[in-house]
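In: how would this look folded up:
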Amino acid sequence: MSCAPAEWQRLLQRALVGHDWAAQGDAQVRIALAGGALTLHWAPGPARQIALLRLPTLHLHFAFDGVPPAERQAFMRHLDLHTHRGGG
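Out: Predicted coordinates for the structure are as follows:
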């Protein structure tokens, strides 16, 4: 994903409104979903460079535990919609 950690945390907090979740340190959250949980953690990756433009990157890791496939898909769709930014 191309964003800085602070930007990701703002996007994530907005996406998690209405969900039962807790931060576990600076780069991890645990989210209760459909009788199971999702542990999501992130770490900065190398910047991508296009000519003079440098874009920060993040590596994201999703670990679902006891969440049915349909609920996983619904949450990922929800998260995707909340993390989209403008563009052509």
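
In: Could you use CA atoms for every contact and neighbour count after this?
Out: Will do.

In: ok, and what's touching stretch 36-56?
Out: 2-5, 27-32, 57-67 (C-alpha atoms under 8 Å, 6 or more residues apart in numbering).

In: If we use 7 Å, what do you get?
Out: With contacts defined as C-alpha atoms under 7 Å, 6 or more residues apart in numbering, stretch 36-56 is touched by 2-4, 27-32, 57-67.

In: compare with the first, here's sequence two:
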Amino acid sequence: MTPSFVPEKFEHVMGCTSADLLSWLPGALPKAALTVDADHTNCTAILPDGILKIRWSPLPDARIALLTIPRLGVFFEYTGLTDERRHTVQKRFDLGTQRGGG
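Out: A predicted model of the protein is given here:
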């Protein structure tokens, strides 16, 4: 769930692989021009009213009994967006990268 206040810079852990995240980015940021670096560890999303830079790096897998969940440390940096707009963009990002469930 997206908090009501999204700071300009923050980090959180996502349960996915780099390939998963890359495949979700166009749907998670539909109105952004996306540029991904050659190493596939950074993305710049140019929005009409600002910029979102995303960096990620693999973390050790989470293990629960026989279940293994890949994890990424993901750092978000917003520039030029208002508090309300950051919340709107992050909420869309969170919905676009959410896995199914019930």
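
In: circling back to that earlier point, please list only the buried members of the contacts of stretch 36-56 of the first structure.
Out: Buried residues within the contacts of stretch 36-56 of the first structure, defined by neighbour count using 16 or more other C-alpha atoms under 10 Å: Cys3, Ala4, Gln28, Val29, Arg30, Ile31, Ala32, Thr57, Leu58, Phe64, Val67.

In: For the second structure, which segments count as helices?
Out: 18-28, 83-96 (DSSP state H).

In: Look up how far Met1 of the first structure lies from the residue most central in space within the first structure.
Out: Of all residues in the first structure, the one closest to the mean position by C-alpha atoms, centre = their mean is Leu12, 5.8 Å from it. Distance, Leu12 of the first structure to Met1 of the first structure, using C-alpha to C-alpha, to the nearest Å: 13 Å.

In: What of His61 of the first structure?
Out: Taking C-alpha to C-alpha, one finds His61 of the first structure at 11 Å from Met1 of the first structure.

In: which residue sits closest to the alignment partner in the second structure of Pro56 of the first structure, ignoring its sequence neighbours?
Out: In the second structure, the residue paired with Pro56 of the first structure according to TM-score structural alignment is Pro70. Nearest non-adjacent residue to Pro70 of the second structure, counting by C-alpha to C-alpha, 6 or more residues apart in numbering: Asp61, 4.6 Å away.

In: aligned partner of the one you found in the first structure?
Out: Match for Asp61 of the second structure (TM-score structural alignment): Ala47.
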